[in-house]
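need coordinates for the following:
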Amino acid sequence: MDTALNRRKFMGKAALAGVGLSLAPQAISFASSRPKNGKRVGIIGLDTSHSLAFTKAFNAADAAADLGGYKVVAAYPHGSRDIASSVNRIPGYTEEIQPLGVEIVDSIAALLDKVDVVLLETNDGRLHLEQALEVFKAGKTVFIDKPISASLVDAIAIFAAAKKYDVPVFSSSSLRYMENAIAVRNGKVGKVMGADAFSPATLEPTHPDLFWYGIHGVETLYTLMGTGCETVQRTFTPGADVVVGTWDGGRIGTFRGTRSGKSGYGGRAFGEEGIMDMGSYGGYRPLLVEIAKFFDSGIAPVSAEETIEIFAFMQAADESKKINGQAVSLQAVLDKGRREAAQISI
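Reported below is the predicted structural model:
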C-alpha cells in the first residue's frame, strides 16, 4: 500500500509538472465558454490521475494552441469496479473535475451524445474492450490510455473492432514521448542496434505482471527498437524483473522492471552512429499534443501492429516466466492470441 500511495503521489506531481501547471489552487483559470462542435472531449473513467491532469491541460483558459482547442465537457466516472486503489479515487476525482467545466453523466451512452471525441481513461484494462465497443459503435474517435487491455487477446480484439466500425483509435504510454526517445526514433543515432529501458513494474493481481505498470518501460523499449522482436526471455533478480528480447538481425533489447515505485524511468539506445541516454521523464504534455493531432487528423501516431507487438512481448515474458526463463517465440504468442481474439464477438 505504501508503494502504491507513493506512486500515486509521484505521478500526480509529475502530471501537474508535465502540463506546466502550478500546484497552487488559484494559479489556474479555466475557460468557461463551451467549445464548438468537433472539439468536445468526453472522458470515460475518473479512477486515474490522468483524467484530472489531462482535463486541466485541455481546459485551461490559456491552453496552448498545439492542444487544438479541445475541451473536456463531460465525464462518466466508472471506472474500475474492484481495484481498490482505483475505485477509491472516483468520488474525489468526480468532485474535483466538475469545477473545470465538466458535466458528470451516468452512462457511456449519455456521454457519447454530448461529445465528439473520447479519452478512455478507465484504469482497469479488463474493461476497455467492453467500453471501447460502445464508443466504436457510436463512431467516435478514441484514445485509450495504457494499458489498452489486460490481455493480448483483448488488445487484438479492440483493434479488430476499430477496423470493423471504421473508427480511429490509438493507445500509448506518455513515456514514448520522452524527448530523447523521439530523437532516437527519428534517427539521431542511426540504426538502433540495441537498447535498455527501465521503469517501475509494480503489480496488480488482476493484470498480468508487466501489463499494469511495466508497460511504461516496455513502451520506451519499443520506441527505441521498433517492431520485429523474435524471442523473449524473462528472469527475476532481487527487486526486479529483467526481460531480454532478441530482434531481427540479432539486435538485443532489454527491459528492467523494478518493484519499487521510486526507481524512475529511462533507458539507453545503442546506435550505429552513437549512444544516447533517455534523460528524465518530461510529463504528459507531449502525449497530449499527439492526442490533439490525432483527434484532428484521425491518423494514429502509433500503429496497431506496434501496440499489439508490445502486448505480445509482455505476454511472452509471462510465458517465459512459467518455463523458468526459457526463450519464447513472439510469433507463436501472436498467432495464439489472434486465434483466441477471432472467437470474440465484436
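
all contacts plus neighbour counts: C-alpha atoms, from now on.
Will do.

what ranges does the stretch 151-300 of the chain have for its helices?
Assignment of helices within the stretch 151-300 of the chain using DSSP state H, counting those that start in this stretch yields the ranges 152-164, 179-185, 209-212, 215-225, 285-297.

next, format those helices as JSON lines and append mean neighbour count.
Formatted as JSON lines, the helices of the stretch 151-300 of the chain follow (neighbours: other CA atoms under 10 Å):
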{"stretch": "helix 152-164", "mean neighbour count": "22"}
{"stretch": "helix 179-185", "mean neighbour count": "20"}
{"stretch": "helix 209-212", "mean neighbour count": "24"}
{"stretch": "helix 215-225", "mean neighbour count": "27"}
{"stretch": "helix 285-297", "mean neighbour count": "19"}
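
before we compare anything, build this one as well:
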Amino acid sequence: MKSSRRSFIKKTTALGAAASLSSLPFSLLGNIQSDPIKIGIIGLDTSHAPAFTKLFNAENPKPELAGFRVVAAYPYGSRDIKSSMDRIPGYIDQVKEQGVEIVDSIEALLQKVDVVLLETNDGKPHLEQARAVFKAKKPVFIDKPVAASFADALKIYQEAEAAGVPMFSCSSLRYQKNVHAVRHENKIGEVLACDAFSPATLEPSHPDLFWYGIHGVEILFTAMGAGCESVTRFSTPDAEVVVGTWKDGRIGTFRGMRSGKHDYGGTAFGTDGNLFFGPFEGYEPLVVQIAEFFRTKKSPIDPIETLEIYAFMEAADESKRRGGEMVMLREIFQFNS
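Now for the predicted structure:
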C-alpha cells in the first residue's frame, strides 16, 4: 500500500486490471513471536466472533494459529438489526469464557491490542469503525460485507491506503478447499467459466446481495478472478440469477436462492475438467489466512478484486431496477469515484 491515493483512485476507476497492490506469496507458518500478537474484536453480533476466538485462543492451536491471543472485545456493531442485536449477550458470555475482556468503547479496545477483527455484522457502521482503527494504525480484517454500499467500500480501501494501514476483507467461502484450489493450485487448468450459488436472504438495510449473496459472489470471483465488465440480472420467484461477462469473453453466473434451505457452492469449468464447490467447510481456512495477514501485514487479496465484487453486486441491483438491462461495471466505479 505504498502508491499514492491518487493512483489508487485511478486504478479503481479503470478496474485495475494490470496492477496488484497486495498479492504476494505467503508462508502459512511465518515467524511466530515469543509474545503473542494481541487481537481485539469489534462487534459481537455474529457467530464469527466466538468461532474465531475459539480457534485463536485454543489451548493447543494449530501451528498456523500459534502466537495469537484474542484479548479484548467491544460488543456493539448493529443497534438496529434485531437479529444481530439479540445475539450479543450470548456471544459476550462465550468470548468471556475464552478469557476475553469486554470493553466499553472502540477507543478502549484499540489501546489494548495490536491488530483488529472488525466483525460487526452490519455493514453500515463499518466506515466509521474502520476510521478509528486506521487512526490507531492497527492492521484490520473487516468481515463481510466490507460495507453496506459500494461507495463506502471504496472509501474504506482508499482511506486504509492513505493511512498506510494494512487491511483486507472477504467471505469465508473464498478459502473452502476446492474453491481455493481452482484459483491457486491449477486444479482444472485454465478456468473457462463458473456457476456459483448461495442463500441470498434479505436485510432491508443493505443492498440486495450484500447481506448473504456475497458468499456466492465471492465464490464466483475466487474462481474467475477480476475482470468482469458487465452484469445482467434475472429474477424468478425463488432465485436471483446474475450473469457476468468478463473482458476475455468468459461467462460467470451467480444464483442467489431466496427460499428453502440451500448450501454454498458451485461448479467451475476448466480446460482440464470440472470441479464442484461445497459444502461449507467451516471458518478455520479463513482464520489461517487472517493469521498470516496479521504476521506479514500483506493482504492475500488484491483490493481491486474485492471492490469489483461489490461493484458486481451493485450493478446487479441496477440491472434489476432497469428491468434486466445490461449494466457495465465501469458505471459503478465512475459514479463513485
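
now the helices of the stretch 151-300 of the first structure in CSV, with distance to Ser199 of the first structure?
Putting the helices of the stretch 151-300 of the first structure into CSV (distance: least, CA to CA, whole Å) gives the following:
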stretch, distance to Ser199 of the first structure
helix 152-164, 21
helix 179-185, 14
helix 209-212, 10
helix 215-225, 5
helix 285-297, 18
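
of these, which is nearest Ala61 of the first structure?
Ala61 of the first structure sits nearest to helix 285-297 of all those, at 16.0 Å, using CA to CA.

that closest one vs the second structure, average offset?
With mean CA distance after the TM-score superposition for the first structure, helix 285-297 of the first structure departs from the second structure by a mean of 0.3 Å once superposed.

what helix or strand is the aligned partner of Leu109 of the second structure in the first structure located in?
With TM-score structural alignment as the criterion, the equivalent of Leu109 of the second structure in the first structure is Leu111. Element membership for Leu111 of the first structure, per DSSP states H and E: helix 108-112.

packing partners of whichever helix or strand comes after that helix?
Downstream of helix 108-112 of the first structure, the first helix or strand assigned by DSSP H and E is strand 117-120. In this structure, strand 117-120 of the first structure packs against strand 40-44, helix 128-137, strand 141-145, with contacts taken as 3 or more CA pairs under 8 Å, 6 or more residues apart in numbering; DSSP states H and E.

dump those to CSV, plus mean neighbour count and distance to Glu121 of the first structure.
As requested, these are exported to CSV (neighbours: other CA atoms under 10 Å; distance: least, CA to CA, whole Å):
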stretch, mean neighbour count, distance to Glu121 of the first structure
strand 40-44, 26, 6
helix 128-137, 19, 9
strand 141-145, 24, 5
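
got JSON lines for the ones you listed, with distance to Arg81 of the first structure too?
Converted to JSON lines, those look like this (distance: least, CA to CA, whole Å):
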{"stretch": "strand 40-44", "distance to Arg81 of the first structure": "13"}
{"stretch": "helix 128-137", "distance to Arg81 of the first structure": "12"}
{"stretch": "strand 141-145", "distance to Arg81 of the first structure": "17"}
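
where in the first structure does stretch 88-98 of the second structure fall?
Using TM-score structural alignment, stretch 88-98 of the second structure pairs with 90-100 in the first structure.

please apply the same query to stretch 62-76 of the second structure.
Under TM-score structural alignment, the match for stretch 62-76 of the second structure is residues 64-78.

try stretch 130-145 of the second structure
Taking TM-score structural alignment, stretch 130-145 of the second structure hits residues 132-147 over in the first structure.

how long is the matching stretch end to end?
Using CA to CA, to the nearest Å, one end of stretch 132-147 of the first structure lies 13 Å from the other.

residues near Ser151 of the first structure, how many?
20 (other CA atoms under 10 Å).

do I have it right that it meets Phe311?
Yes. Ser151 of the first structure lies in contact with Phe311 (CA atoms under 8 Å); the separation is 7.4 Å.

so what sits against both of those two?
Overlap of the contact sets of Ser151 of the first structure and Phe311 (by CA atoms under 8 Å, 6 or more residues apart in numbering) consists of Phe211.

show me what the longest helix along the second structure is packed up against.
When the second structure is parsed with DSSP state H, its longest helix is helix 303-321. Using 3+ CA pairs under 8 Å, 6+ apart, the elements in contact with helix 303-321 of the second structure are helix 5-13, helix 150-163, strand 167-170, helix 213-224, strand 228-235, strand 327-328, helix 329-336.

give me the mean deviation of the longest one from the first structure.
After superposition onto the first structure, the mean distance of helix 150-163 of the second structure to its aligned counterpart is 0.5 Å, using mean CA distance after the TM-score superposition for the first structure.

and that helix, what does it pack against?
helix 5-13, helix 126-135, helix 303-321, helix 329-336.

repeat that for 7 Å
helix 5-13, helix 126-135, helix 303-321 (3 or more CA pairs under 7 Å, 6 or more residues apart in numbering; DSSP states H and E).

contacts only, for the residue nearest the centre of the first structure.
By CA atoms, centre = their mean, the first structure has its centre lying nearest to Lys146, at 2.6 Å. By CA atoms under 7 Å, 6 or more residues apart in numbering, Lys146 of the first structure lies in contact with Ser171, Ser172, Ser173.

would you turn those residues into JSON lines with distance to Lys13 of the first structure and neighbour count?
Shown next, in JSON lines, are the contacts of Lys146 of the first structure (distance: CA to CA, whole Å; neighbours: other CA atoms under 10 Å):
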{"residue": "Ser171", "distance to Lys13 of the first structure": "23", "neighbour count": "21"}
{"residue": "Ser172", "distance to Lys13 of the first structure": "20", "neighbour count": "21"}
{"residue": "Ser173", "distance to Lys13 of the first structure": "17", "neighbour count": "20"}
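
a markdown table please, covering those residues and showing distance to Gly68 of the first structure.
A markdown table is the format used below for those (distance: CA to CA, whole Å):
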| residue | distance to Gly68 of the first structure |
| --- | --- |
| Ser171 | 19 |
| Ser172 | 19 |
| Ser173 | 20 |
